[in-house]
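# Turn this into a model:
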Amino acid sequence: MTPRLSRTTLAGVDLGGHADVRGPAVDPAGTTVGLVHLGLGAFHRAHQAVYTEDAAAAAGSSSWGILGVTQRSARVAEQLAPQDGLYGVLTKGTSETSLRVVGSLRDVAFPGTATGRVLATIAAPTTHVVTLTVTEKGYRRRGDGRPDLADPDLAADVAALTAELRGDVASDPARSPIGLLVRGLAQRHRADVGPITVVCCDNLADNGTVVESLVRDLLGSVPGAERLAAWVEASVAFPSTMVDRIVPATTPAHRDEAARLLGLDDEGLVVGEPFTQWVVEDRFAGPRPPWELAGATLTSDVAPFERAKLRVLNASHSTLAYLGALRGYATIAQAVADPDLEAVARALVDEDVLPTLAAPDGLDLTGYRDDVLARFANPNTGHTTVQVAMDGSAKLPQRLLGTVRDRIAAGAVPDAAAASIAAWMSYVHATTQTGLEVGGRRVTLDDPLADVLAEAAAGPVDGLTARLLAVRQVFGADLGQSTELHDAVRAHLRTLAPA
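The predicted model follows:
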């Protein structure tokens, strides 16, 4: 039976025996906690935890260990606690594989049983940063972006915070990430141990501002929180970030491969592509890990990087998903391997996207385009066309239609972007009207506006462009009235939609 990864068993492994296997860059035994992370999923373990370990190693620091906090389930904590917080990152490129063991995660906790320990760690004078990856749903926001105080979990945390501010001892476990964060900030305020920085690492535009607004709004709803709110205003920073790394789901085959490489079983293994990017607004309230020493970009403005990612990576990803699915390709890697489809994605970026972008400092946009297409060609990312194609009515306005509007405002006809819109329209038509098979199975439209789109797609194909452009929830009032866009989309649609 293969022994399980831990500090003791790892010490018995000859890590010099394999060029593609390496151990922790820091000494786990000598590393103390200086950072709390909320949302101990695979992405954090393959991304920020790696940057933090490499930054600490580069600086020779032993004070940037992480307390990783799970969300609703204790499962990840139960996987990692017997391994002393150690886990592997299996990096899968198109043809190369490597494994590293990460040692920056020095403690794990499940709020259901360890809320007190988490709050105390946020309030510790040695803790300087709280990071979050809790997914967009985890923030419990209403449609207008404000905290959903009717959410029972958030309401329970507000009640616990209210009691704590009165001086009562609230032993209730935290039930929401934002509630846990605010209760931790309240305890730090009482302890009077200095400022702290909260770093959101979720895929939300202007994510630091989003979290800061939620914290402020939540405190504004709590009686007696005025002093705490003033302290947060003065002593807590909320920098924005942009994160990027594809982290596929870990499979039994991945675990078997890692066990063969390391000689140890790893229940906490995560998988990642070789590419990784982290852009962080350089706005901190106190000490921080020197993440720039690990390859992160520290900048005064994250927005240009977010814009480049949305318009280059996300827009071409969606384009390949729709075109690939229409040709029956099951994966994005298969789609981008088709020269015709790769040419459409490349034209989108070169002809319409790049003219709308100002290159952020240190980012070569044409090189970024090439990196993106190369990443899509990696079969180990596991992205399927149907998966990426879902929720198009919500994705297109963010990923593509800003480019379209900018090109029209500049007096140009966005022909390449029109080809992407036509691909989406053809996908909507095929999945709601004529039927579409991808990878041997019939596909239906997975979209929050599925009923609206199906109704618009019904009828003669010749009028499909006009009917779908008239869906204001997607295209607004302006694009539906653009004759140039209508004509360009209609011309491309003739080559995609059945007669």
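
# contacts and neighbour counts: CA atoms only from here.
Fine.

# List the buried residues of stretch 79-89.
Buried residues in stretch 79-89, counted by 16 or more other CA atoms under 10 Å: 79-81, 83-89.

# Revised request: answer the last question for stretch 228-239.
Buried residues in stretch 228-239 (16+ other CA under 10 Å): 228-229, 231-232, 235-239.

# compare with the first, here's sequence two:
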Amino acid sequence: MSLPRLSDDTLAALPPTVARLAFDRADTRIGIVHLGVGAFHRAHQAVYIDDLLADDPDWAICGVSLRNPDVRDALRPQDGLYTLALLDGGPTLRVIGALREVLCAADERDAVLARLAYPDVRLVMLTVTEKGYCLSADGVDLAHPDIARDLATPASPSSAIGVIVAGLALRRAQGLPAYTVLSCDNLTDNGGRLRRAVLQYARQFDTGLADWIDAHATFPRSMVDSITPATDDALRADVDAALGLHDAWPVQREPYAQWVVEDAFCNGRPPLERVGVILSSDIAGWDRAKLRLLNGPHSALAYLGRLLELETVSDAMRHPALSAFVERLMREDIAPTLGAMDGFDAQAYIGAILERFRNPAIRHRLGQIAWDGSQKIPVRLLGTITDARAAGRSIDRLCLPVAAWMHFVRRQAQAGVALDDPMADRLASVGATMIVDARQDVTAILALDQVFDAVVNDARIGDALVRAYAVLGDATPADVERALAAV
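As a prediction, the model looks like this:
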């Protein structure tokens, strides 16, 4: 027998084990348009706004899919309601009601543009992934097919940049103030890059509009963090059983979430600080902290853990020697490389990350984290090594994960296993020549200038990598155990 659908009309039927809305949806007003209404937005920013609506009803969300109607078609019959499962061993279930409207720009463009020109809308947010911005090195990619098409018909856009500018053009024409545009994608300088792209795009067809946007709109930088596994049939079945109602598209995430936003809004802003959002002028510092204290140790767990024949992050954190090594790495080696930031407690942040890593409900596979090592190693680990070396501190422990990656490359290449990496062919070629001679192997892989250009001429770093590679021996599990005890 089919279940009734989750909706405004069936909310009262929810069992007491499911957290209900803390506000009356009829009292809320749409003040935010969000482009890219995928799982991460619905599990992250929309939850913060859901918390806020009980206190300030002016900031409900219109969620917009730019191309794919699937989310709209799943959630519109549910009045925009959906279930969030927090993966804390339970899981804990909560119905989210922040989405008051769900549109798809591909076949509802006029409705999307009308909503952007709605006077109550004061904030436009995005989670469209990096490729959704159609960026060039320092602006917008004018040759991108979506951008070229939108520039030919700017009043009928399909790209995120085109939609943002078309909405601002309507507001200017109607004498309405500009809205704030807030990128929530994890791009370095996300607000700055988005602003440059928007202005360059607008100048292609209306310099007056570009000048107006430059003078009146703002593009705050932000940083977001929460592990959000994809929705699967098991989650759908569990949620339906718990609700006694059918939810076509629940979402799930770890309990931890972080949102840091630059306080640079042009037309009022939601009181985000009331619901745990950190307002900061130093988004770059928070980005650096996440990159070094979360992403760097993730890579350390991935490469050392795979050499130990472990499968997931939580498996790695149950390995006594590896978990102790990673904690020392974070507290003693990485944290000292971070500058001071207002409101940032490095040791507390590390404690929260370690708790996240240990969560057995999140099956984050080490093999997946190991992908794209040639791209990740420079930004996640080499910058930290360079800063620690410049400060005169020991870099031996920091070099061990990099050496583990080198062994990982060697083992995969010599086993004939393809690497999932943009440099897979070059890495396989180098890995095939490695003979477990530390000086020779490290010298060969340091010649990959796309990875090691920043450190290849630093003899002290080179020597530390040779020592780390050597201490890992043949990189068998027993060798890695001994190496972890030695550093």
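
# quick one on the thing from earlier: and the furthest pair within the buried residues of stretch 79-89 of the first structure?
A81 and V89 (16.8 Å; CA to CA).

# Which residue in the second structure aligns with G103 of the first structure?
Superposed on the second structure with TM-score structural alignment, G103 of the first structure falls opposite G97.

# related to what we said a few turns ago, which pair of the buried residues of stretch 228-239 of the first structure spans the longest distance?
Farthest pair in those, by CA to CA: L228 and P239, 19.6 Å.

# For the closest residue to Q398 of the first structure other than its chain neighbours, grab the count of nearby residues.
Among residues not flanking Q398 of the first structure along the chain, L310 sits closest, at 7.1 Å (CA to CA, 6 or more residues apart in numbering). Using other CA atoms under 10 Å, L310 of the first structure is surrounded by 21 other residues.

# secondary structure class for L310 of the first structure?
Under DSSP: H, G, I helix; E, B strand; the rest coil, L310 of the first structure falls in the helix class.

# What separation do you get for it and D447 of the first structure?
Going from L310 of the first structure to D447 of the first structure by CA to CA, to the nearest Å gives 19 Å.

# again, but for A109 of the first structure
36 Å.

# Tell me which of those two has more neighbours.
Remark: of A109 of the first structure and D447, A109 carries more neighbours, 23 against 17, as counted by other CA under 10 Å.

# Spit out the contact partners of the nearest residue to the more buried one once chain neighbours are set aside.
Once flanking residues are discounted, A109 of the first structure sits nearest to V69: 4.9 Å by CA to CA, 6+ apart. By CA atoms under 8 Å, 6 or more residues apart in numbering, the residues touching V69 of the first structure are 36-40, 77, 108-111, 118.

# Which pair of those spans the longest distance?
Most distant of the contacts of V69 of the first structure, by CA to CA, are V36 and A77, 14.1 Å apart.

# okay, these two: which has more neighbours?
Taking other CA under 10 Å, V36 of the first structure and A77 do not tie; V36 has more neighbours (26 against 21).

# Double-check that that one belongs to a helix.
No. Counting by three-state DSSP, one finds V36 of the first structure to be strand, located in no helix.

# That one pairs with which position in the second structure?
In the second structure, V36 of the first structure lands on V33 (TM-score structural alignment).

# Settle this for me: that match is touching M125, isn't it.
Yes. Counting by CA atoms under 8 Å, V33 of the second structure touches M125, with 6.3 Å between them.
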